[in-house]
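A.B. asks: The following comprises the amino acid sequence and a computationally predicted model.
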Amino acid sequence: MNRRDFTRAFAGLASFTAFAGTAAAEDPRNLRSDAPVGKAKPAAAAVDHSAHQGHAAEASAPAGRYAALATVYADCAARATECITHCQSVLATGDKSLGDCLKTALACQTTCTAVAQLARLNSDFAPALARDTVPVMQACLDTCRPHIEHHAICKACFDACESAIKAAQSI
């Protein structure tokens, strides 16, 4: 086990311990040894959610000034995520031909996720960040281009990056 693996394992254990400790502290039954096990918690007080009706539908499709930008960039992030998984699988076989593609797909996925989130929030920063991500997506396009004839996932990522670039340039 190297230092990085140890650090990850320790961080995971610390997170689990913190979560388990919080859950135990929130349950007053854990403070008494004679408390019955499996006793149901009292029902929470009823809260009027009538003002929120219809928000579930809004969560599935972005609304607002930058809804189209959010959709295009979320799709690009999703295609880049698929590309990342594909590249990792190919690299795991010893084939290093998609190494550069993996690097640019990681950058693309990160930036597209950020733009999509800002666009969903109707942030005034979304258009500027979208325009700033064009070089990242162009790098992804350039790296994917040699692979689009051989890998459908690379073609999907390529097409999504093209769409996102067009969306960024039109805003």
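C.D. replies: Great, that's in hand. Residues are numbered from 1 along each chain as shown.
A.B. asks: drop to CA atoms for contacts and neighbour counts, all remaining ones
C.D. replies: Fine.
A.B. asks: residues contacting the most centrally placed residue in the chain?
C.D. replies: In the chain, the centroid-proximal residue (C-alpha atoms, centre = their mean) is Thr113; its distance is 6.1 Å. Residues in contact with Thr113, defined by C-alpha atoms under 8 Å, 6 or more residues apart in numbering, are 73-74, 77.
A.B. asks: Closest one to Cys108 out of these, please.
C.D. replies: Proximity to Cys108 was ranked across those by C-alpha to C-alpha; first place goes to Ala77, at 7.0 Å.
A.B. asks: Contacts only, for that closest one.
C.D. replies: Taking C-alpha under 8 Å, 6+ apart, we find Ala77 in contact with 108-110, 112-113.
A.B. asks: Put this next to the previous one:
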Amino acid sequence: MDRRDALFGTGLLALSALATIERVSAQETAPAETSHMHHGGHYQALADSAGVCVSKGQACVSHCIHLLGSGNQDMAACATSVSQMLSLCTAVQQLANQNSPHVPALARIALDACSDCASECSKHADQHEPCKACMESCRACAKECRAAMGT
């Protein structure tokens, strides 16, 4: 084991401990009426939709990278939009699962990223299945973002 592996392992251990402490703390300080939130919260549909978007987006960006590596530069804009969508939808999924009061504000930004991503993926959807699946999941997530924003 070299020093880099040891530092990486220590970092993972620290993150795991922090997550456990935060989860226990949240359970101890949660009001009684939220004790059933594990059954699905106010933003459950958004969390689920964002999760699908992340999964489909990861497959799409991997596909784009493969094509870029083969010299297909047409996929650069798609890879960029998917990458940006992934960052935001991951955050949306996490906050929606926590029923965070920040969800509506983040959903407004994620809506733009999902719309941009769906637009880019639509250019390749008839040729590449990962792009089509990503486009469809982004459209569904955009719909849930609008619902979370109350529009």
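C.D. replies: Structure received. These figures come from a predicted structure and were not determined experimentally.
A.B. asks: about what we covered before: give the equivalent position in the second structure for the residue nearest to the centre of the first structure.
C.D. replies: With TM-score structural alignment as the matching criterion, the partner of Thr113 of the first structure in the second structure is Thr90.
A.B. asks: helix/strand/coil for its match?
C.D. replies: Using DSSP: H, G, I helix; E, B strand; the rest coil, the structure places Thr90 of the second structure in helix.
A.B. asks: ok, back up a step: quick one: buried ones out of the contacts of Ala77 of the first structure?
C.D. replies: The neighbour count (16 or more other C-alpha atoms under 10 Å) marks 108-110, 112-113 as buried among the contacts of Ala77 of the first structure.
A.B. asks: Can I get those in CSV including distance to Lys166 of the first structure?
C.D. replies: Formatted as CSV, the entries for those read as follows, by distance: C-alpha to C-alpha, whole Å:
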residue, distance to Lys166 of the first structure
Cys108, 15
Gln109, 17
Thr110, 18
Cys112, 13
Thr113, 17
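A.B. asks: with those in mind, which one is nearest to Gln138 of the first structure?
C.D. replies: Among those, Cys108 lies closest to Gln138 of the first structure (C-alpha to C-alpha), at 9.2 Å.
A.B. asks: tell me which element that closest one is part of?
C.D. replies: With the criterion set as DSSP states H and E, the secondary-structure element containing Cys108 of the first structure is helix 99-120.
A.B. asks: residue range for the next helix or strand after that helix in the second structure?
C.D. replies: Where DSSP H and E defines the elements, the next helix or strand beyond helix 99-120 of the first structure is helix 126-132. Counting by TM-score structural alignment, helix 126-132 of the first structure lines up with residues 103-109 of the second structure.
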